[in-house]
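J.: what follows is a predicted protein model with its sequence.
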Amino acid sequence: MPRLGRGIRELLLSVADKLVDGPPEAGHDRNGATQTVFAAAYIMTDAPHGTLYVGVTTNLVRRIAQHRAGEIDGFTKRYGLKRLVYFEAHDDINAAIHREKRLKKWPRAWKVRLIAKENPDWRDLYDELFG
């Protein structure tokens, strides 16, 4: 089993609890299936130690699926960033936006250390969480 940083393990458990107990809001995918909806700041990449993108969303499942499918024009599509390597769930979108802004101002080295601490193998968390 790959190593997980303590924060990612706790977050996985938190997300699993929301799936079982019900999320703060429920959304639906294109097929009508219920999705877990919460605000999140997240980091995408194309490869370990590759190009990084920091984003924010109120529906992580949908947003990452859109990035992976190339449905969103812009930075992630242009650079082929499809791997979710880090995210933080927030109960409030304003808190998530604040965190996204702070992360965007961080030097690259700090972001790399944050990812390496929580997800040392730079695995794609999307498949582990929602796949």
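T.: It's in.

J.: drop to CA atoms for contacts and neighbour counts, all remaining ones
T.: Noted.

J.: now residue 111, nearest residue through space, not along the chain?
T.: Spatial nearest neighbour of residue 111, chain neighbours left out: residue 103 (7.3 Å); criterion: CA to CA, 6 or more residues apart in numbering.

J.: burial count for the one you found?
T.: 20 (other CA atoms under 10 Å).

J.: so which helix or strand takes in it?
T.: helix 93-105 (DSSP states H and E).

J.: likewise residue 41?
T.: strand 39-45.

J.: residue 67 now?
T.: helix 60-69.

J.: below is structure B, check it against A:
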Amino acid sequence: MERLARLASGLAGLVLLASSAWAGQGAEAEIRARLGQWTEAFNNGDATTACELFSQSLISDYRGQGEAGYATRCALIEKALGDRERRFHYSADIKEVIVEGDLAVVRLTWTLTISPGDIKSVEPGMDVFRREDDGRWRIIRYIAYEE
């Protein structure tokens, strides 16, 4: 009987580990999808949808620009996308996504192409996501720099 109880306990532990891993994979897929949605919105000039990726509690630090919150970052996005002289296009290379509960860290490199002139800016960085009360993953912190 004791052996059966240990077997059941071990089985329950395996089920818990498997469900935890599955939840992490689901969260990773959601975060990757959110980054894809941001890229599409930005590249289509949709600042409102692009800003939806950021939490209202955002603190960001981009080398040379200093720390900024949600309102400042979104104003910069709106200004860039409203520029009729230039076109901005981002692509992302996601290096890894680490999920722990309701927090996740994404290590990635963004490449920004500015036209005319096809000027390229390679921007490695790290984003910290949190699953917010509405169930959506949003960036609460990020740090990035231009190479």
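T.: Cool, got the structure. The structure displayed is predicted, hence computed values, not measured ones.

J.: and the TM-score between them?
T.: Once superposed, the chains reach a TM-score of 0.28 (TM-score structural alignment, normalised by the length of the first structure), with 58 aligned residues with a CA RMSD of 4.2 Å.

J.: contact partners of the helix holding residue 103 of the first structure?
T.: 39-42, 54-58, 88-90, 111 (CA atoms under 8 Å, 6 or more residues apart in numbering).

J.: what segments of the first structure are helices?
T.: 6-21, 60-69, 75-79, 93-105, 108-118, 125-130 (DSSP state H).

J.: export the ones you listed to JSON lines and tack on distance to residue 28 of the first structure?
T.: Compiled in JSON lines, these are given as follows (distance: least, CA to CA, whole Å):
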{"stretch": "helix 6-21", "distance to residue 28 of the first structure": "13"}
{"stretch": "helix 60-69", "distance to residue 28 of the first structure": "9"}
{"stretch": "helix 75-79", "distance to residue 28 of the first structure": "24"}
{"stretch": "helix 93-105", "distance to residue 28 of the first structure": "19"}
{"stretch": "helix 108-118", "distance to residue 28 of the first structure": "29"}
{"stretch": "helix 125-130", "distance to residue 28 of the first structure": "13"}
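
J.: deepest-packed of the ones you listed, please.
T.: Sort those by mean neighbour count, taking mean count of other CA atoms under 10 Å, and helix 60-69 sits at the top with a mean of 18.

J.: what is that one packed up against?
T.: When contacts are defined as 3 or more CA pairs under 8 Å, 6 or more residues apart in numbering; DSSP states H and E, helix 60-69 of the first structure packs onto strand 34-37, helix 125-130.

J.: got the angle for it vs strand 39-45?
T.: 20 degrees (axes from the mean of the first three to the mean of the last three CA atoms, to 10 degrees).

J.: still on that earlier bit, now the helices and strands packed on helix 60-69 of the first structure in CSV, with distance to residue 9 of the first structure?
T.: Compiled in CSV, those are given as follows (distance: least, CA to CA, whole Å):
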stretch, distance to residue 9 of the first structure
strand 34-37, 18
helix 125-130, 11
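
J.: residue 94 of the second structure and residue 108 touch, don't they?
T.: Yes: at 4.3 Å, residue 94 of the second structure and residue 108 qualify as touching, with contact defined as CA atoms under 8 Å.
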